[in-house]
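# Quick one, structure for this:
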Amino acid sequence: MKKTISITMAFALVATLSTAAFAAVADDADIKKDIGVNAKYVEDIKTSKTISADVVWGEMEFTYSVNGTKTWNAKTHEYDIDTKCEWSAKGNDISVTNHSNTDIDVDFTYEPLDKYSFVKGEFTYDEVTIPTAENKAVDDEILTISTDLTLSGGLSSDVTDLTKVGNVAVTIAEAVQ
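As a prediction, the model looks like this:
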């Protein structure tokens, strides 16, 4: 009897665990169901900032000229000197063209050498922002800025050959918004 109860219980357990699955049956053997297909565009392209600029330097050659007259003064036994001092330049221009995909800040600085600290330098523009080259032609004039260096102060009469009196620096960085 134990065996009969065990077998009956086993069948009951199997009957409760099994699941019935039914397949659809079509009369003509064709089943078709339409479902819409959805899509969307997502752009996740990372753009890096690229700083690129052309710097074109003039020759940066300057001449300090003293012109005038010396007239002998018979009363003092010295010369009366009437002079005019001036700087002239050959190639004192610097041009910067922006090829970056961002605006750039450009700073121009002149630093005299210690020995020539009395020679001062000034630029037409000390600081300038040049707009991005994005969506502009390579030769677009808005992408180029030019500045001129002008020297002032004196220079000793013993400096008769072209001599380095200072340094010019051009600093280019992404523009601060």
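
# Every contact and neighbour count from this point should use C-alpha atoms.
Noted.

# Grab the nearest non-local neighbour of the residue nearest the centre of the chain.
In the chain, the centroid-proximal residue (CA atoms, centre = their mean) is I51; its distance is 3.1 Å. Spatial nearest neighbour of I51, excluding adjacent residues (CA to CA, 6 or more residues apart in numbering): S100 at 4.7 Å.

# repeat for W87
Using CA to CA, 6+ apart, the closest residue to W87 is Y64 (4.6 Å).

# could you pull out the helices for the protein?
Along the chain, counting by DSSP state H, helices occupy 2-17.

# Do a quick rundown of the strands in it.
Here the chain has its strands, by DSSP state E, at 53-57, 61-73, 78-90, 93-98, 104-112, 120-123, 127-130, 144-152, 166-174.

# Can you say which of these is packed in most?
Comparing these by mean neighbour count (mean count of other CA atoms under 10 Å), strand 93-98 ranks first with a mean of 20.

# so what secondary structure elements neighbour it?
Packing contacts for strand 93-98, counted by 3 or more CA pairs under 8 Å, 6 or more residues apart in numbering; DSSP states H and E, involve strand 53-57, strand 144-152.

# Can you lay out those as CSV showing distance to E78?
As requested, those are arranged in CSV below (distance: least, CA to CA, whole Å):
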stretch, distance to E78
strand 53-57, 45
strand 144-152, 29
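
# Here is the second sequence; please produce its structure so I can put it next to the first one:
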Amino acid sequence: MRDKKTAALFLSLALACSVNITAFAADESPKTVDQIGGSAVANVTGTYKEGQSGAARYKVDIAWTDLSFTYTSGSEGTWDPDTHTYNGATEGGWGSQSGTITVTNHSNAGITATPAYEAKTGYESAGMEFTETSLQLGTADNGNGENGAGKETGGILTVTPTGTLPENTNGATIGTITVTITASEQAGN
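Purely as a prediction, here's the structure:
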């Protein structure tokens, strides 16, 4: 009989504890439930706050092939004393020489790479021509890599010499190419 009394005591205590429940909400006054099956209601509020997107972080690799070019002057050809003319005349020029600039974007934002050539004083007769006036590369935050990670994006600009060089130019720095990186709205790859 003692076990029945103990069990009844615990059941009574549990019931008493469950009847006197007070619930609080931040903007409401306390509510008291005084019977089994009663309930208390509290309003739940929520606010959506725009999270910060990751700030743009830029890392762009720029690689050049050798940008040493040779200009060959024109030739009158070889004098033919029998015909009194020159044979095999050639025009001066750069031939089919070119170089490349490779741009690789590892940033979480799109970029634009813009090349420009500036001749050094005394070599203004030479220039450089680019296949593109600018190269737009999408973000590396594109999910195209292994396991859904991003993958770098890239492109190549071809550089071709134009114009002429002064006589006796031998390995001189005739100009500089600058590639300027700016932010771009382009996304994707």
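
# Would you reformat the strands of structure 1 as CSV and include distance to T8 of structure 1?
Formatted as CSV, the strands of structure 1 follow (distance: least, CA to CA, whole Å):
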stretch, distance to T8 of structure 1
strand 53-57, 91
strand 61-73, 113
strand 78-90, 114
strand 93-98, 91
strand 104-112, 88
strand 120-123, 106
strand 127-130, 92
strand 144-152, 96
strand 166-174, 85
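
# Which of the ones you listed sits closest to G36 of structure 1?
Among these, strand 166-174 comes nearest to G36 of structure 1, with 48.4 Å by CA to CA.

# For that closest one, report the contacting residues that lie outside it.
Around strand 166-174 of structure 1, the neighbours that count as contacts under CA atoms under 8 Å, 6 or more residues apart in numbering are 51, 102-113, 116.

# just those now: which is nearest E78 of structure 1?
Using CA to CA, the contacts of strand 166-174 of structure 1 come closest to E78 of structure 1 at Y116, 29.5 Å.

# so how many other residues sit close to G58 of structure 1?
G58 of structure 1: 15 surrounding residues under other CA atoms under 10 Å.

# Quick one: map it onto structure 2.
Aligning on TM-score structural alignment places G58 of structure 1 opposite T65 in structure 2.

# Equivalent analysis for K70 of structure 1, please.
Using TM-score structural alignment as the criterion, K70 of structure 1 maps onto G77 of structure 2.

# List the residues that contact its match.
Neighbours of G77 of structure 2 in contact, by CA under 8 Å, 6+ apart: Y86, N87, G88, A89, T90.

# Now the corresponding residue of structure 2 for G121 of structure 1. Nearest residue, chain neighbours left out?
Superposed on structure 2 with TM-score structural alignment, G121 of structure 1 falls opposite M128. The shortest distance from M128 of structure 2 to any non-neighbouring residue, by CA to CA, 6+ apart, is to P161 (4.5 Å).

# right, and that neighbour touches S125 too?
No. Counting by CA atoms under 8 Å, S125 is not a contact partner of P161 of structure 2; they are 10.8 Å apart.

# Distance of the residue nearest to the centre of structure 1 relative to D161 of structure 1?
From I51 of structure 1 across to D161 of structure 1, the span is 38 Å (CA to CA, to the nearest Å).

# thinking again about what came up before, of all the helices and strands packed on strand 93-98 of structure 1, which lies closest to G91 of structure 1?
Short answer: strand 53-57, nearest of these by CA to CA, at 7.8 Å.
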